[in-house]
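Participant: next come a sequence and a model predicted from it.
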Amino acid sequence: MQSRISEVRATLAAVDQPDAGIRLLTSGSGYVLEAPPDRVDAHRFRDDVAAVRDAVSDEQARALVRSALSLWRGPVLDGWLHPNSRAALGQGLEELRLTATEELFDIELRLGNHLAIVDELGELARAHPTRERLVGHLMLALARSGRSAEALQAFDKLRRWLRDELGTDPSTELQSLHVAVVRGEIPALQAISSEPADTFPAAVPRTLPADVADFSGRSRETAELRGILVRESVSARVAAVTGPAGAGKTALSIHVAHALSNEFPDGQLYANLHGIDTGRPDQPGQVLDRFLRALGVDGLSLPATLDGRVDLYRGLLADRRLIVLLDNAVDEEQILPLIPGSGSCAVIVTSRTRLGAAVGAETVALEVMDSAEAIELLARIAGTARVSREADASQELVRWCGHLPLAIRIAGSRLAAKPHWTMEKLSKLLSDERSRLDRLSYGHLDVRASIELSYRSLSPQAQILLRLLGGTDTVETSIWLASALLGSSAAAAEEALEELIDAQLLDFAGPANSNQARYRLHDLVRLFAKERDDRADLVDEAKVRVYGAALSTLDRLFNAMYGQDSLTMHSSSPRQAIDDPQIRSSPASLMEWFDAERPVIIRLVEWSAKEGLSGVAWDLACTSSPLFAMHHLYDDWSHTLDIALTATRRSDDIRGQAATLYRFGMLHTDRQEMDQAKDMFVQAAQLFKRAGDDHGQAVITAYLAMIHRFQRRPEEALLQYATAIDGLEAAGDRGGVAFVLRGLGQASMDLGDDVAADTHLARSLSIYREIGSPPLGLAQALFWYGMLLLRRDAHEKAEPLFAEVLATARTFGDRHGQAQALRGLGICHYRSGKRERAHADLTEALHLVRQTNSSIVEARVQQTIEELFPNG
C-alpha cells in the first residue's frame, strides 16, 4: 500500500503545479486527497450549469452549457467501478448532464439552429426514451426542418413506450405540441424559416345524412335529447339513444342533429359503426381515420396508432363546437375513443343494446309509438285524408304493425305506392301472421331483416331461447320459465334473457306484483322467432320441461300451505325441480310466484290439453285449484277445470275425471251452490271407485260430510267424517285426517257437544303441528278451537289464537281468512269491554268480504255484528 501511495504522489507532482493545492495526506490509518473545487471536474460542471441561469443572452448561455458539457469524456467513473456502485455514486451527475443537454437544445432551438442539432437530438432521444422534453425538442426540430411526419412518428413511439411500460400518456404539453405539429402551427416557425408556414385548414365537416323529410312524433324524446345535448358541461355531453329494431333511433338522432346545427356551427361528424349489421363492426381507428380526414388532416399526418389518433382528434376538437353522431354502436369499447374531451362538443350514440354508462351517457329510450304518434306517422307517409277516411282501419293497421315505426313506415310506403289500395285491404293482409313479416318489407326497408341483424349478434344460447319462445308462442316469460325451456340453470337462463334484453329483442315487463322479473316479447319479434323454429322436437322437449317445472313448483306451494299432498291427488306426469333463487321456499314467496305466473299456468293447461297430455292438464288444474279458490278467481278456476275435464274425457282418463270433478265440487261449495257441489262429489266418488282409488273415495267422503254440515245435518256429517277418517288413515294422508278431525269438531259444536269438539280439534291441531304446521290447515283448526273457547267464555285464551290466524291469512292475502279471524277478535274484544275496538274489527271484516252475492263468511260476520250491536 505504501508503495502505491508513493506512486500516486509522484504522478500528482508530475501533472500539477506545486502551488495548485493538491495533496495526498496521511490521516490516521488511511489517506485523504485534498483538492480545491475548481480543480475537480464534477464541481466545475455543476458551477458552469448553475451559471447559465445568470446569462444575459442565449449566446452566453449556450457557451456556458457547452463548456460544462465539454468536461465529460463518458459515463461517471466508467471502466473500473462496479456498475451498481457507479450508478449509486454517479446518478445525480448523469441526471444533471441530461438536463444540461436538454437546456442546450432548448437554447439552440430558440436561436433557430434546428438543422444543426436535429440528428444529435434523434440519437439522444432514442437513447433516453423516457425523457419527454428530449422528444419534444426532437419533434420541434424535425417539424422546423420540414420533417413533420418523422416528428409525429417520434411522438407515437414515445406514447407507445409510455403506455406499454408505465401505463401512462405523454404530458399535456407534449400532446399540445403534437396537435400543433399536425396543424402546422409550429412555434416561432415564421421567424426562423425562409419559407412560408403551412397553416392547418379549418375544415368544417358535414358528414351527417339528410334529415328524414316525413319525421313525426317522438316529441317527448326529441325534447329530452335536445336538452341533454345543449346543456352546459365541462366535458362532452353524451346521449345514448337505445331501442329495439325499427324503433326509429337513427331517424330521431339525425333529425335532432340537424335541428341543432346552429348550436354546433363547427360541423357534424357521422359514422355508422355497423355494430350488428356486419360480422366485423368498424374499429375506432378506422372511424378516426375518416373523422380526422374530414377535419382536414392530411393522410401523411395521420398517426399510425389508435392512441395517436385519439389524442389528435381530441386536440383538434378542443376549441370547436361540433356534434358527433355514432350510429349503430355495439359496446362502450367501440365508442370510448370517439368521444371528444371538450365540453364544447356533443355526442349522440345509437344502439340496440343498452350502453353508455362507461362514458357517462344519459339514455333516451325509444319504445314503440303510442297510438296517436303511430297514426300521425302513417298519415305523413300515406296521406292525411286517406287515414282520416278510414280511421278504424288505420288504427287496426298500426296495431298489426305493433306500433313499430319501421313497420308503420313500410306499410305507409306500400300504400303510397298503391293509391288504389284501401287501409282495410292492407290491414286484412297483415292480419295473417303467417305472412305478416313478408308484407312488412318494401324496398330497402324490411322488418324481418332488421330483426335478423339483432338475432345474428346473439350467443347460441340466447338464439335458442328466442326460437323456443317463438315456437311455444310465449309472449311473456320469466327466469323459471326460460330455465325450463332451455333445460339450464336459472343463472344461465337469466344471462340469456338479459342478452335478449340488451339486444332489444325482449322488453322488461316489470315484477308484476311479485319479485319475479318478467320479460315481454314484441309481437313482430315473436313471429320472427317462430319462423326460426325449425325443430319441432326441441319445442316438444322444452314444453315437457316446462310442465314438469310448473308441477314441481305448484307442489311446493300446495304442500307448504296445506301439508304434504293433503286431500289431493296427482297424475304420473314427471316433475322437474327448478333452482330459481327468486322463488324462495316461504309460502308467501311461492304465493307471489303463483299470482304472477297464473296466466302461464292457465296457458300450460291449455297447451297440454291440446296436445293430448290429459295427465298434465288435470294435474295442473287440480293442484292449482285451492290457489284459485283462495282469491276467489272463479273464472280462471272454472276455465282450467273445464279444459282438464274435456281432456280427461277425450282420453278416457277415469281417475283424472274423478280428480277434476272433485275440484269442481270444491268450486261450487265455495260459491255456496251446495246441490251442484254434492252432485260433483257423488260423480267423483263413483269414478274413484271405478279407478280403484281408495284415497280418492275417502277424500270425497270427507267433502260430502262437509256438505251435510253446511246443510245443517250434523249427525249425517259425523257419520260421513267417521267413514272418511279410516280411509285417509289407511292412505297415510295425515293432513286429510287433521282436516276431518277439524270437521268432526265443527259438527260436534253444531250438536252442542263441546267435550267431543275439544277432543277432535285438539287432535287436529296436534297432527297439523306434527306434520310441520302447514299454515292454512293449522290456521283453520286454530280458528275453530278459538270459537270453541269463546263458547266456554274463555275469550282471553281465544284472542291469541285469532291473532295468529289473522297474521297467517294476511301473509297469503286470504280475505275470507282475515275476516273470520277479525270476527273472532271482535267477539273477544267485545267481551273484554273494548266495544269500539270490537266494532272496528267487525267493520273491517265485513269490508273484506262484502260482495254483491253474500258468502257464508259475510253472512256470519253480519250476523255477529247484529248480535253484538243490535242498534248499529
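Facilitator: Arrived safely.

Participant: all contacts plus neighbour counts: C-alpha atoms, from now on.
Facilitator: Noted.

Participant: next SSE downstream of the helix or strand harbouring residue 140?
Facilitator: Element membership of residue 140 [criterion: DSSP states H and E] is helix 132-144. For helix 132-144, the following helix or strand on the C-terminal side (DSSP H and E) is helix 148-161.

Participant: show me the strands in the chain, by range?
Facilitator: 23-27, 30-34, 237-242, 268-272, 323-327, 346-351, 362-365, 441-442, 445-446, 476-478, 507-510, 518-520 (DSSP state E).

Participant: below is an additional structure, to be compared with the one above:
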Amino acid sequence: MTDQAVDVGGAAAGQRTGQFLGRQRELKELRDDIARAGLDTLSGKKSPRARVLLIAGRPGSGRTALAEELARQVAGDYPDGVLRVGLTEPGGARIPADRVARDLLDALAVPAPPGAGQDELTELVRAALAGRRAIVLLDDAADAEQVGPLLPDTSACLVVATAQGPLTGIPDVRPCTLGGLDVKSSVELLETYTGSVRVTVDPRAAETLVEACGAQPAALVLVGGWLAARPKAAVVDVARQLRAMSDDGPELPSAERPLARAFQLVYESLSQPSARILRLLALAPAGIADAHTASALAGCSVSGAQNALADFVAYGLLRKDGAVPDQYRVPGSLAPLLRALCEAVDRPGEVQLARARMLERTVRLLQSCRAVTEPEGSPARKRLAGLPRALRFPSAAAADRWLSGRQSALLAAARLAVEDGGLDTLARRLVAALVRALAAHRGAEAAAPELYGLHRLVLDVAERRDLHREKAAALLNLGDLDAQTGRTTEALARYRAALDAGRAANDPYATGRAMESVGGAHQELGDWQRASDWYGRALSQRLARGERADEARLYGRLATVHTYAGRYGEALRGWRAAVAGYRRLGDLPSQARALSEAARVQEYAGRPEESLRTCREAVEQARRAGDLRLQAALQLRLADTLDRLGDPAAGRRGPPPPPPRGAWAAPPGRGPPKNNRGTPKIGGCIGLKR
C-alpha cells in the first residue's frame, strides 16, 4: 500500500543520497519511548492496546521521513511488516474512516464486505491485527478521532502517527515535536544537490541559506533543486534573493514563510508552459498525476507533459510514486501553495475546462482499458484501433497494471467530479466507464467494494438532477450488492425506492426488475406470501409486454416460492408453465432444469411415478442439449430417487422402467430440505438460472 499524503523533506533527500540525514536525537527518543513502560504497565496491568508514538510537526518538517526511518530501524522486532496509510488528502480534506480501513484490509489481504459501515470495517482491521506483530504508520492525522478506531487491540503492534499537533484523547501518548534540522544536517542536505565545492568555498553563505530556509527540509529540497539546475549560481546570492522576497497574498504564519518563499523562487524560474502545468496539478485527483493527467489539464502533448513532470521531480516539486512507474505525487506541504496559486492566476472558466479535459481523457483511457479485454474483431476492439496510440494499451495485462496502479486516483476523480456538480454528464460517463473497466478486469464479485461506492456516486448525481431512470438503476445495483452480503432488509428498502423511481421514469424494465427484486428479498426473508404476490405482479407486467424469456423465468421463481410454502399443486403449475415457455423459446438446458424442479416437487407431493417420468424427460432434454454436466446431475437425481424407492440396484444400472403404483409415498409432512439457515433449499445442484 502506498501513502496517500506524504511530505517532502528527508524523504526526498533519502531518495537522492540513499541515507537519512539528521534527527538522531528524535530517533533515540522515539526508540526509548517504545521500551518505556506505559501507564497500564506501571499499574500492573497488561496493555490492552498497541503502543502509540506521535511525531508532530508542520507539513514539510520531514515528519513522514522520520516515521519511515523509525519503522526501518525497528522493523526487525515486527516480523509482520509495515502498513502505511494516509489520513488526509494533499488538499487538506480528511479521508473517510471507511476508505482508510479498506486500504488497511487490502494490505492485510482481508476481504471487506461491500457497503459495510465504518464501525464494521474498523472492527475488521482490529481483528486482523490481533494476532500479528506489525507496525502501523498513520500519516497526517487530523485528530484523535481518526486514529482511535484503528488502534490494534494488542500490545504486540506498534502505531506510529504523524500530525501537526497533539492527539488529545489517545491515552499515554507523548509527542515528539519537530522543528528545523540542525545546521550540520541542513548543510549536508544542500550538498546532496549542489555538490560540496560550492558549500566549501563559502560555508558561512550555506549557513545563511539554511537560516533563510528556516532549516525546514522541504524548503531546503526546493532551494537545493533550484541550485542544482544552475551550477553557476552562488549560494550567497540565493540567500539574499530569498530574504528580499516579499510575502504577497494572505498573511502566513512565520513558520510557513520559508517554504512559501522557496516555492516562489522555484516557480518564478519555470517557463510559462511548465508553470501552467504545475499550477493545474492542484486539480490532480488525490494529488496523484501522470503524463496523461498533466497533458489533459494543460492541453499539451503527452511527451511535453512527461518532460515537465521529470523537471518538477528534479526541483523537488513532485516525488515519484515508488509503487507505480511513471506516476507522481504532489507533496502534502506544497498542495495548499499550488491550490492558492491556481485560484489566483487561472480564471474559473479555464480551471473548469481543464477539469473537463482531464475527465474526458480519463474516460477514453478507461474505455480503452476495457476494450482491450474484448475478443479480436469485436466492435470494441475495432473502436480501440481508431484511438490515438497514446490512448491504447498493448495488452490486457498492461491495461490491468494501469488500472491497479491508478485505482485510487480514478476513484478520487469520480468522487471529485460528482462533488463538483458542474460536470455531471462527464461524471456519469466516468463512473460508468470505471464500473465497466473494473468488472472486465476483476469480475463483479471481486470489484464489489469499489462498485458499491461508484453506484452511490451515480445515485448522488441522479438525485441532484432528478434523473429517475439513473436513480432506479443505481438503487437496483446497490440493492443487489446489499443482498449479496446478507443485508436483505437494506436491499428491500433499496428495491422499493427503485420501484418508485422506475415508475416516475415510466421505465418498464426498471419497474419489472424492481418488483422481481422485491419478491426475491421477501423470499430471502421467508415471507412466502409477499414474495409470491410481488413475483405475480412482475409476471403480469412481463405477460402484458410479451417478454417470453422473463415470463418463463418468473414462472419458475413463483413456483419455487409455492414449493417453499408447501403449495405443491400451484408449484407444479408454475413449473409446467416455465417448461412450456422454455420450449417455445427453444432453450433446452433451461427446459431440462425446469423439468427437474417439477420432478422434485412431485417427489415432495408423494407422487413418485410422475417424478420419475418427469426426471427421465429432463435427462432426455439435457442429452438433446448436449449439456453433459446437467445430464450427469439429473442421472444422479434419478439414482437418488430410486434408492429411496428401495431399488438401489436399478439406480446403479441407469434409468429404469416406472415402478409399480404405490411403491413409495412421501412421509407425512415431508417438504423441501432445509439449508443451514433453516430456509427451504430448492434445486440444490440443478437450480434454475436467475
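Facilitator: Right, received. Where do you want to start? In this text, all values refer to a predicted model and were calculated from it rather than measured experimentally.

Participant: TM-score of the superposed pair?
Facilitator: The pair, once superposed, lands on a TM-score of 0.42 when counted by TM-score structural alignment, normalised by the length of structure 2; 401 aligned residues with a Cα RMSD of 6.6 Å.

Participant: returning to what we had before: could the strands of structure 1 go into CSV alongside mean neighbour count and distance to residue 593 of structure 1?
Facilitator: Shown next, in CSV, are these (neighbours: other Cα atoms under 10 Å; distance: least, Cα to Cα, whole Å):
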stretch, mean neighbour count, distance to residue 593 of structure 1
strand 23-27, 12, 95
strand 30-34, 10, 93
strand 237-242, 27, 31
strand 268-272, 21, 44
strand 323-327, 25, 40
strand 346-351, 27, 34
strand 362-365, 18, 29
strand 441-442, 18, 41
strand 445-446, 18, 39
strand 476-478, 21, 10
strand 507-510, 16, 14
strand 518-520, 20, 11
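
Participant: I'd like the ones you listed laid out as a markdown table, including distance to residue 497 of structure 1.
Facilitator: Shown next, in a markdown table, are the strands of structure 1 (distance: least, Cα to Cα, whole Å):
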| stretch | distance to residue 497 of structure 1 |
| --- | --- |
| strand 23-27 | 86 |
| strand 30-34 | 83 |
| strand 237-242 | 17 |
| strand 268-272 | 27 |
| strand 323-327 | 25 |
| strand 346-351 | 18 |
| strand 362-365 | 19 |
| strand 441-442 | 28 |
| strand 445-446 | 25 |
| strand 476-478 | 8 |
| strand 507-510 | 10 |
| strand 518-520 | 8 |
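
Participant: contacting residues around the helix holding residue 140 of structure 1?
Facilitator: Helix 132-144 of structure 1 is contacted from outside by 102, 105-106, 109, 114-115, 117-118, 121-122, 124-125, 129, 148-152, 154-155, 158, 170-171, 174, 177, 181, 186, 189, 193, using Cα atoms under 8 Å, 6 or more residues apart in numbering.

Participant: which among those residues count as buried?
Facilitator: Neighbour counting over these (16 or more other Cα atoms under 10 Å) leaves 102, 105-106, 109, 114, 117-118, 121-122, 124-125, 129, 148-149, 151-152, 154-155, 158, 170, 174, 177, 181, 186, 189 as the buried ones.

Participant: quick one: closest of the strands of structure 1 to residue 377 of structure 1.
Facilitator: Proximity to residue 377 of structure 1, assessed across the strands of structure 1 by Cα to Cα, is greatest for strand 445-446 (15.5 Å).
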